[in-house]
Structures are given as structure tokens and as C-alpha cells.
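Novice: Sequence and predicted structure are below.
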Amino acid sequence: MIRLHHCPQTRSMRTLWLLHELDVPFEVVVHPFDKSLRQPEYLALNPAGRVPALEIDERRLFETGAITEYLCECFPEAGLGRMPGAEERADWLVWVHFAETVSQHSAALTQQHVMLYEDAMRSPIVTKLEAARLGKCYAALEARLSGRDYLLDGGFSAADISVGQAIYMARHFAPLEPFPALLAWYERITARAGFQASLPKPGEALLYARPFYPPIAPPA
């Protein structure tokens, strides 16, 4: 039995996409993005009170990087991982975990634009700096993807899923258009059925009410 605890448009979407690509039976429990994640019942699954949490074969896992590695090792026949000893193993690990480098900046911007409800609480400096840091992440990916269809020469993998979902969130704060190789890659991987199946369903509450949030202008 595999059960994913998920909030739409959050990091748990990374695990949801991976499960669809693995093509294994699983169920999804959708949670609201609110204080209910701090309840004792949920903290027993993820002590940080965040998503994802994954229940699999009597185990409880949290942290998307760890979940990605574990699932790819459980289902190696899908070819989405690079097992220990494989030539691309080191590169695969680097890019799977680079997703969190991207996501930390998106998380800071999500807090500024979405979680802080009053304009006076938001920082023009933070939003400008974090958007610029996303641009540096984009530049690193642009260099990697120039001349490649996927992050690894061996083809599509969970590294593309991890980074692709991070970019899905980051696009709300920094545009991809100045980075043509990155944009082409993103369009390529998000056309996949697994990504489309991981998008929010009609009626589900969205984390992002707008498609794009520009940096906050300083007070006049």
C-alpha cells in the first residue's frame, strides 16, 4: 500500500508526479494548506507539519529528496533512478537535490506574496533578492540543458521530475523566457501525462491565486 499526503501546488506535487510516472497503485489524501497539518495525527506522519508524507509498506517517509530516492530504489524497473554504481548516479543525485535549492527561494517568495496578508508585512528587498536568486538557478539549469533534452544524457529521470516541479513553483515569481534551453525542457517534460495528472483537480484549493507575482515595489 502506498498513500501520499498532499497539498496541491506544493512540494508534495513532486512525489505525486513521480508516482504517476512509476505507474504503481497508490492513493492520495489531499489536505488543506492550513494549521490542520499541525495536528498530532498528521505530525505522526511528518513531524515538521508539512507535506509530503508517504506511507509505504508500514513505513512513513517525509522529505521529497529521500522519498524520491526510496521510490526509485523500490521500483528500479521504471528507469527513473540511477542505482548505486551506475555511471550517472552522482549527477542524478546532484540534480534530484538541486530541486531544493530552487524550492527554498520559491518558498521565501511564497511566504512574502501569499502567506503574508498585509502589504506592510512584505519586503520589497526580499522579493527582489529571492527572484534574482531564482534567476541564478535558472542560469545553472540553462548551462546544463544546453544541447541536452533532459538533465541526464541517459534520458528522462526522477531528476527531471524533481527539478521540473521546483520550476513549476518558481515560474510564479521569475519568468523562464530569458532561458531558451530551460524553457524548452520545461515545456517538454510538462507535456508528459504524469505531470498533467499531478496538477490540481477542479475544485481543489490553490496555493497560488495568480499565475505570476512580480517583485513588490518599494513605498513611494
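Specialist: Received the coordinates, thanks.

Novice: Please count neighbours and contacts with C-alpha atoms only from this point.
Specialist: Will do.

Novice: Tell me which stretches of the chain form helices.
Specialist: In the chain, the helices defined using DSSP state H lie at 12-22, 40-43, 64-74, 89-110, 124-145, 158-170, 180-190, 193-198.

Novice: unless I'm mixing things up, S106 is touching Y168, no?
Specialist: No. The criterion here is CA atoms under 8 Å, and S106 misses it with Y168 at 9.8 Å.

Novice: got a list of contacts for stretch 131-147?
Specialist: 101-102, 105-106, 109, 151, 170, 173-174, 176, 179-182, 185, 215 (CA atoms under 8 Å, 6 or more residues apart in numbering).

Novice: Got another one to weigh against that:
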Amino acid sequence: MIELYHCRDARSFRALWALEEMGLAYTLHTMPFPPRFLAPEYLEQNPLGTIPLMVDGETRMTESSAIPHYLATRYGPTPLALTPDEPDYGLYLDWLHRSEATLTFPQTIVLRYTRLEPEERRLQQAADDYTQWFFSRLKHLTRALSDGREWLCADRFTMADICTAYALLLAKDLGLDYKFSPEIAAYWQRASARPAFHAAKAAQDEG
């Protein structure tokens, strides 16, 4: 059975949401954040101490945007993934990676220097700079949605939407959602209304 090591509303939520969308059986290990300090026994499973960690037999994965794609291709076929012969396949891959490298990364700097570091090590200037970086990257998402599309590619909800919507969940947690355009706000409402999103939320609360 698939095992997922997870912290509440952290990047691992992408994998948890994907598991729920696909209806796959899994065991959830929910830990306090950051686990490298608050759950040191986790270092035996993942020496980096980062989350997520997904274990599927001999397969071990730690990249939050790669895991949903793996699940869709390993346990598909499913409309949640695009195939190479679909016109939007490149766009799908682009959003999968953009969701982490472009939309989530700057927010992790904000999180670190406003909440995670000890008071004397917090850097407001760094947090402010990376907040602006995130806001500038949000404009690309607004442009992508400005033609009225509901989802990012192929006229259907995919793993790219899970990965991108997670970046918006993090933004809401950090109080950065005041910069959401109407297009992004509506997109977030659609994504977060999905039954699998609510199932993932419930699973982490139970775990």
C-alpha cells in the first residue's frame, strides 16, 4: 500500500489530494511541521527531513509536484493526466513544474523568515522581497485564466490544477490572497470545492 508522510497543509497536500482524486488506498503518516526538528525519527525515513515522502513499494519520492504525475501515470489511465499525444501536454508539464518552482518557492522564503526562524533571525526585507516576487508570478496565472477557462489545460481538471491550487492554499495561509485577481479567486473557489479536496482536508485532520 502507498504510504505518505505528510504535514498539515504543507507541500505534501498535493500528493494527498491526488490520492483522494484517484481513489487510491494509502496510509497517511501526519507529522508536526517542520518534522526534521519536531519528529526527528522521520530522518530515518528521509534523511533530508523534508516532506512529502511517498513510498510505493520500492519507489520513494520526495518532490510534491512529481508525485501526482507519478500516481496518474502509474495507476491510470485517468483524465487527471495528459498523454504526450494531447495538444496541451507541454502546457500540462509546464504548470506542474511552474506550480512549485515559480509559485511555491518564493512563498517558502516568506514562510521561513516570518514564522519558522527564531525571532532574532527573521528577515522582514527578505520576506517582503519574495512576497513581491510571488505577486509578480501570480500575473501569469491571471493571464492564463483570462480567456474564461475553468482549468489550466485540456478543458478538464488535472494534476496540474492540484499542484497549482496548492500554491494558492499556501498563499491564503500566509495572508497573501489579498492579491488574488478575480480570475484567480474564482479558480481557487472551483478547485477547493472539489470533494477530493475536502476529503484530503478531513484525512489530515483525522491523521
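Specialist: Done, it's in. In this text, all values refer to a predicted model and were calculated from it rather than measured experimentally.

Novice: thinking again about what came up before, distance to E118 of the first structure added to the helices of the first structure, as TSV?
Specialist: Output for these, formatted as TSV (distance: least, CA to CA, whole Å):
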stretch	distance to E118 of the first structure
helix 12-22	27
helix 40-43	29
helix 64-74	31
helix 89-110	14
helix 124-145	13
helix 158-170	22
helix 180-190	33
helix 193-198	31
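
Novice: Please say which of S106 and Y168 of the first structure ends up with more neighbours.
Specialist: A side-by-side neighbour count of S106 of the first structure and Y168, using other CA atoms under 10 Å, places S106 first with 26 against 17.

Novice: Which residue of the second structure sits opposite that one in the alignment?
Specialist: Matched by TM-score structural alignment, S106 of the first structure corresponds to Q107 in the second structure.

Novice: Contacts only, for T101 of the first structure.
Specialist: Contacts of T101 of the first structure by CA under 8 Å, 6+ apart are C137.

Novice: same thing but at 10 Å, please
Specialist: W95, R133, L134, C137, V163, A166 (CA atoms under 10 Å, 6 or more residues apart in numbering).

Novice: S103 is in contact with the last one, correct?
Specialist: Yep, that's A166 of the first structure we're talking about. Yes. If you go by CA atoms under 10 Å, A166 of the first structure and S103 touch, sitting 5.5 Å apart.

Novice: Residues that sit against both of those two, list them.
Specialist: Contacts common to A166 of the first structure and S103, judged by CA under 10 Å, 6+ apart, are T10, R11.

Novice: looking at the second structure, which residue lies furthest from center?
Specialist: Note on the second structure: the largest C-alpha distance from the chain mean falls to E120, namely 29.5 Å (CA atoms, centre = their mean).

Novice: check contacts around the aligned partner of D149 of the first structure in the second structure.
Specialist: Alignment of D149 of the first structure against the second structure is given by TM-score structural alignment, with E150 as its counterpart. Contacts here follow CA under 10 Å, 6+ apart; on that basis E150 of the second structure touches R156, F157, E183, A186, Y187, R190, A191.

Novice: Swap in 8 Å and give it another go.
Specialist: R156, Y187, R190.

Novice: Check D177 of the second structure too.
Specialist: Counting by CA under 8 Å, 6+ apart, D177 of the second structure has contacts L168, A171.

Novice: Against L138 of the second structure, how distant is it?
Specialist: 10 Å (CA to CA, to the nearest Å).

Novice: try P40 of the second structure
Specialist: The value you get for P40 of the second structure to L138 of the second structure, if CA to CA is used, is 35 Å.

Novice: Among the two, which residue is more densely surrounded?
Specialist: Using other CA under 10 Å as the criterion, P40 of the second structure and L138 rank with L138 on top: 18 against 13.

Novice: Distance check, that one against A39 of the second structure.
Specialist: Counting by CA to CA, the gap from L138 of the second structure to A39 of the second structure is 33 Å.

Novice: Kindly report the same for Y75 of the second structure.
Specialist: Y75 of the second structure is 31 Å from A39 of the second structure, by CA to CA.

Novice: now swap in I109 of the second structure and tell me
Specialist: 22 Å.

Novice: For these two, work out which one has more neighbours and name it.
Specialist: Shown here are I109 of the second structure and A39; by other CA under 10 Å, I109 has more neighbours (19 against 13).

Novice: list the contacts for that one?
Specialist: So I109 of the second structure contacts A126, A127, Y130 (CA under 8 Å, 6+ apart).

Novice: before we move on, what about W17 of the first structure?
Specialist: Counted by CA under 8 Å, 6+ apart, W17 of the first structure has contacts I161, G194, F195, A197, S198.

Novice: So what does R137 of the second structure match up with in the first structure?
Specialist: R137 of the second structure maps onto C137 of the first structure when the alignment is built from TM-score structural alignment.

Novice: mind listing what's buried in stretch 172-191 of the first structure?
Specialist: Within stretch 172-191 of the first structure, the residues scored as buried using 16 or more other CA atoms under 10 Å are 172-176, 179, 181-183, 185-186, 189-190.
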